[in-house]
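Chemist: Below: sequence and its predicted model.
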Amino acid sequence: MSAEGASTHPRLLLDEHLSLPVRLSIAAALARVDDAEFGTVRDAIEVSDPVLSKQIRVLEDAGYVSVRKGYVGKRPRTWLSLTNEGRAALDRHLKALHALIADL
């Protein structure tokens, strides 16, 4: 389409941080809850600790995920939550996916 006009192809509206299936899975899992323990997310999306850690770091750097560390008794724990920015990005990404599919 021309620069003057009409619309942008839906694929151009996809969020680069959510385009990787593991990152999209993380965001989708966290969208359902206020926060979740690292191990719970790991098990829910069926990835290893290193894979989840790496992808969480990317999402945290993008401002999409908040990481909170603490203890339960003497055991260290890490809780993850989707930020407001992350929720908005997920919403935009899903709308772009729906538009892309509807465009077929």
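Modeler: Now that the structure is in, tell me what you want to look at.
Chemist: from here on, contacts and neighbour counts on C-alpha atoms
Modeler: Noted.
Chemist: Not counting residues beside it along the chain, what's closest to residue 23?
Modeler: residue 55 (6.2 Å; C-alpha to C-alpha, 6 or more residues apart in numbering).
Chemist: Okay, buried residues for whatever helix or strand that neighbour lives in please.
Modeler: According to DSSP states H and E, residue 55 maps onto helix 49-61. Within helix 49-61, the residues scored as buried using 16 or more other C-alpha atoms under 10 Å are 52, 55-56, 59-60.
Chemist: then this one, side by side with the first:
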Amino acid sequence: MPPEAPAFDEVIHAPHRLRICAALSAAQKVEFGFLQDRLGLSKSALSKHLTQLADAGYVRQDRAVRDARSRLWLSLTPEGARAYAAHVTALRQIIEQG
């Protein structure tokens, strides 16, 4: 797959949303509680950021019941993966141009 063209993305760029996308890009899916612990965010703060990413079409949220508990699994959509890769490329260009 060719590298994404640089494209700075204001939705992804916010620090917590950037960290969410980085975590999701490293796995096929991540459970909400794991991501919450990893980022050290409250449920409401993480939910707010996930809603913004989902509204942009970047994150998919799937509910599943396991051990009588409802769990929320998160993953980047193909569009989200492309946008994240393009954003990272744009950041690298900014850094390299110093």
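Modeler: That came in fine, so what should we check first? None of the values given here were measured: they were computed from a predicted structure.
Chemist: quick one: TM-score?
Modeler: Here the TM-score for the pair of chains, by TM-score structural alignment, normalised by the length of structure 2, is 0.90; 93 aligned residues with a C-alpha RMSD of 1.1 Å.
Chemist: picking up where we left off before, map the residue nearest to residue 23 of structure 1 across to structure 2 for me.
Modeler: In structure 2, the residue matched to residue 55 of structure 1 (TM-score structural alignment) is residue 49.
Chemist: tell me, the longest helix anywhere in structure 1 lands on which residues of structure 2?
Modeler: For structure 1, the helix that runs over the most residues, judged by DSSP state H, is helix 84-102. Helix 84-102 of structure 1 lines up with residues 78-96 of structure 2 when matched by TM-score structural alignment.
Chemist: that older thread, ok, and what's touching the longest helix of structure 1?
Modeler: 9-11, 13-15, 18, 24, 27-28, 31, 63-65 (C-alpha atoms under 8 Å, 6 or more residues apart in numbering).
Chemist: just how off-centre is it within its chain?
Modeler: How far helix 84-102 of structure 1 lies from its chain's middle: 11 Å, per C-alpha atoms, centre = their mean, to the nearest Å.
Chemist: What residues sit buried inside it?
Modeler: Residues of helix 84-102 of structure 1 classed as buried by neighbour count (16+ other C-alpha under 10 Å): 86-87, 89-90, 93-94, 96-97, 100.
Chemist: so what's residue 77 of structure 2 up against?
Modeler: Residue 77 of structure 2 makes contact with 57-60, according to C-alpha under 8 Å, 6+ apart.
Chemist: For those residues, please prepare a markdown table with the additional fields distance to residue 66 of structure 2.
Modeler: Below are the contacts of residue 77 of structure 2 laid out as a markdown table (distance: C-alpha to C-alpha, whole Å):
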| residue | distance to residue 66 of structure 2 |
| --- | --- |
| 57 | 26 |
| 58 | 25 |
| 59 | 21 |
| 60 | 19 |
